[in-house]
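1. Need a 3D model of the following:
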Amino acid sequence: MGDCELLKRLAVPSFEPLPGLHSCYGQTIAASYWPQKINLKPDSWLNLRLSDGDRLFICENWPDQSMRDHLVVMVHGLTGDYRSGYLSRLARKLVALGYPVFRVNMRCAGPAAHLASGIAHAGRSEDLRQIIARLQSIYPAMAISLIGFSLTANTALKMAGEEGEQCPLHSLVAISPPVDLLACSQWVRQHGPLFDPYFTRRLVALAKQLMKQDTTFDWHSIDGIYAFDEKFTAPSCQFESAEDYYHKASALPLMPQIRVPTLLLGSRDDPVVDNRVLSGLNNPQLDLLLTELGGHMGFMALPTQGRELRWMDQLLLRWFVEQDHC
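-> So this is what the prediction gives:
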């Protein structure tokens, strides 16, 4: 379906950037630092022990009334956690619409970060599979949908592709997913000079927590995301190399096998993700929307004529409610 058809179907105005935020860098940075009410405290916690012994702490938020029989799992992006602004903001909006929301802390994130023996990476679809299975066992009468952001959006798409017809999800949303990890590692190096070192510093800080007893590792040789994956992610997660990791963890080859309704939102000017790889992708279950502008998970819009400032939220929520009525 074309972009215009999807927006018309959802009654969402096309994206128009907020004045002064036409650059991909401005959009990406403003979305993270724009003032917002995001202090959504957990109502309760779910402690999940994974099959390899690592633990994930999952933050639960429940509607006060008029609860739907449909829960939403949200997973943060690279180096984030359940407190990430986009998760808290969207959780508040979803809860207000009656959805129970579960914000997942992936490995090395959130309250259980110190309990992790391995780092999160883009290919850990088995972790998501175990999360969904646990929630199904606790709430067997409830439908489950999944929203992934950035790196974990790739993980979510990978899981849905692997499961095919057996996928347990009601629906799936992927925001700015790097579905071809090799292409994206090259893209961010060339087009995201602010973000490659930023994410690298945060990744190195997480890795140091895991390797606090090892003083021999040469951290100074890591000068970008590719180098981090080559020297740390690959050997610590049983991949032969960064390129082996990228090949095995990328969702793109599996996306034609997705059989659940899926919304994928990205922008062509994303400084982190190379969305050119999505050209030619054909799957009737996929609502693919690529805006010309918007940055990486930015989409800060001019709030006029029915368009909301947080255009990403507006689109996601309209799509979600539509799927709930299908």
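2. hey, let's count contacts and neighbours off CA atoms from now on
-> OK.
3. Please, where are all the helices along the stretch 201-326 of the chain?
-> 225-228, 234-236, 242-249, 311-324 (DSSP state H, counting those that start in this stretch).
4. that's a strand at N154, yeah?
-> No: under DSSP: H, G, I helix; E, B strand; the rest coil, N154 sits outside any strand and is assigned helix.
5. Looks like L71 contacts R103 (just checking).
-> No: look at L71 against R103 with CA atoms under 8 Å: they stay out of range, at 10.9 Å.
6. any chance of the helices of the stretch 201-326 of the chain in JSON lines, plus distance to L302?
-> Shown next, in JSON lines, are those (distance: least, CA to CA, whole Å):
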{"stretch": "helix 225-228", "distance to L302": "33"}
{"stretch": "helix 234-236", "distance to L302": "42"}
{"stretch": "helix 242-249", "distance to L302": "36"}
{"stretch": "helix 311-324", "distance to L302": "9"}
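7. ranking the ones you listed by burial, who's on top?
-> Stretch with highest mean neighbour count among those: helix 225-228 (a mean of 21; mean count of other CA atoms under 10 Å).
8. here's the other one to compare against:
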Amino acid sequence: MGGSDYTPPLWLRSPHVQTILASSPWRRRRGARALAATGAVTTEHLVDGGDGVRLHGLHSVVRGTEPRGLALLLHGWEGSTESSYMRQTAAHMLRAGYEVFRLNFRDHGDSHHLNQAIFHSNRIDEVVHAAVDIAARFASRPMIAAGYSLGGNFALRLALRAPAAGLQLAGVAAVCPVIDPARTMLHMERGHRMYLRHFERTWRASLRRKRDLFPDHHVFDDATLQLGMRELTDWLVQTHTDFGTLDNYFDGYSVAGERLSSLQVPVDILMSADDPVIPLDAFHALALPAHARLEISRWGGHCGFLLDRHLDGFAERWVTERLGAHADAAREATARTRLATAVHAGTSQPPL
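-> Sure thing, here's the model as predicted:
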């Protein structure tokens, strides 16, 4: 574990200012301009999540160049491929020479119609399956991945499952990831209520949209949608999962304690000490292998890390640098292996 060299100006040292401005319309527009300025061609894709599941995503590449690799980007809960941090990170990765695939989780972005069942945070299998499909479609190697908030949690679980899935993942970066979901719920309930209200409002809208699209399958009433976050999550667990209890559900996607100790994929984690959504104590209790690094910044809010009045971000640059280092290391390892194989083949030839 180490510190971060992120130091914002004084007026950006409030975690609430950081968090609110990070997801503001101004920053989303700035992200759109940054992405457009790369000159990349972006195309929509439906990818295979297994068992008939379809997930939507956006692939971007600068034509006429040979990509240095493929970066898979995962958004946070109730975010999308068009979230400001997704656009900004994609722009940074494209400028660094990578092609980028931004994946929407089920029921995020404009994808509610693709699958009948409702999204929940334990749907990691379909994200792993989708990542394997994406890797097969776009042959650029190495493949690297990054996620923010809940997307950071998914990225860490993707790293854990990559070897068994046959996914050649060179490295992962996670920004303010959910580590312990049960503690995160408590942290939001005890903290500033505007964050809990924001997630309640956006989740309710998502569920209404799902009900409108599949009225014969989703018959919950408006009273259900008015439940608070904890009660609504418990309803989800009881009616749309096999976990049985809220504690079992939270435990299902927790990466707390020793759970990341078996990581085989190199991982970098960036967290802010003043995050108003994700509690810091779970990070201090993490057991990480030697090839995983945790950086904790004094400031940053929740997925903010803004640098100036232009709302430029430290986190997007950090992700690009860390993933680039992992990709470089993977390329060098591949080159060494090929050289060793060639030398061995050459020395094993009989003399002429």
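9. Looking at the helices of the stretch 201-326 of structure 1, which is nearest to M159 of structure 1?
-> Closest to M159 of structure 1 of those, according to CA to CA: helix 242-249, at 10.2 Å.
10. Onto which residues of structure 2 does the closest one map?
-> The alignment of helix 242-249 of structure 1 onto structure 2 (TM-score structural alignment) spans residues 246-253.
11. circling back to that earlier point, between L71 and R103 of structure 1, which has more neighbouring residues?
-> R103 (26 against 23; other CA atoms under 10 Å).
12. Doesn't the more buried one belong to a helix?
-> No: per three-state DSSP, R103 of structure 1 lies outside any helix segment and is strand.
13. thought it was touching M74?
-> Yes: judged on CA under 8 Å, R103 of structure 1 makes contact with M74 at a distance of 4.9 Å.
14. shared neighbours, these two?
-> Both R103 of structure 1 and M74 are in contact with L87, where contact means CA atoms under 8 Å, 6 or more residues apart in numbering.
15. what are the ranges of the strands in the stretch 151-300 of structure 1?
-> 171-175, 262-267, 286-291 (DSSP state E, counting those that start in this stretch).
16. how about those in a markdown table, adding distance to R189 of structure 1?
-> Rendered in a markdown table, the data for the strands of the stretch 151-300 of structure 1 read as follows (distance: least, CA to CA, whole Å):
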| stretch | distance to R189 of structure 1 |
| --- | --- |
| strand 171-175 | 21 |
| strand 262-267 | 18 |
| strand 286-291 | 21 |
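17. Arrange those strands in JSON lines, one row each, with distance to W311 of structure 1 and mean neighbour count as further columns.
-> Listed next are the strands of the stretch 151-300 of structure 1 as JSON lines, based on distance: least, CA to CA, whole Å; neighbours: other CA atoms under 10 Å:
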{"stretch": "strand 171-175", "distance to W311 of structure 1": "12", "mean neighbour count": "24"}
{"stretch": "strand 262-267", "distance to W311 of structure 1": "11", "mean neighbour count": "23"}
{"stretch": "strand 286-291", "distance to W311 of structure 1": "11", "mean neighbour count": "19"}
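18. Please name whichever of these is nearest to P42 of structure 1.
-> P42 of structure 1 lies closest, by CA to CA, to one member of these: strand 171-175, at 22.5 Å.
19. elements contacting that closest one?
-> In terms of contacts (3 or more CA pairs under 8 Å, 6 or more residues apart in numbering; DSSP states H and E), strand 171-175 of structure 1 is packed against strand 143-149, helix 151-163, strand 262-267.
20. Among these, pick out the one with the most neighbours on average.
-> The highest average neighbour count among these, using mean count of other CA under 10 Å, belongs to helix 151-163 at a mean of 26.
21. okay, the angle between that one and strand 143-149?
-> Interaxial angle of helix 151-163 of structure 1 relative to strand 143-149 (axes from the mean of the first three to the mean of the last three CA atoms, to 10 degrees): 130 degrees.
22. neighbouring contacts of helix 151-163 of structure 1?
-> Helix 151-163 of structure 1 is contacted from outside by 75-78, 121-126, 128-129, 146-148, 167, 172-179, 249-252, 254-260, using CA under 8 Å, 6+ apart.
23. do stretch 73-82 of structure 2 as well
-> 28, 57-58, 83, 86-87, 90, 100-105, 108-109, 145-152, 154-155, 199, 202-203.
24. what about that stretch, start to end distance?
-> Start-to-end span of stretch 73-82 of structure 2 (CA to CA, to the nearest Å) is 11 Å.
25. and if you look at stretch 263-278 of structure 2?
-> 22 Å.
26. separation between the aligned partner of R276 of structure 1 in structure 2 and D274 of structure 2?
-> In structure 2, the residue matched to R276 of structure 1 (TM-score structural alignment) is D281. Look at D281 of structure 2 and D274 of structure 2: by CA to CA, they are 11 Å apart.
27. Would you mind telling me which of the two has more residues around it?
-> Legend: neighbour count by other CA under 10 Å for D281 of structure 2 and D274, higher for D274 (20 against 12).
28. Test my guess that that one contacts I296.
-> No: D274 of structure 2 lies out of contact with I296 (CA under 8 Å); the separation is 9.8 Å.
29. Could you tell me which residues touch both of the two?
-> By CA under 8 Å, 6+ apart, no residue touches both D274 of structure 2 and I296.
30. Tell me which residue is most central in structure 2.
-> Geometric centre of structure 2, nearest residue: G147, 2.0 Å, by CA atoms, centre = their mean.
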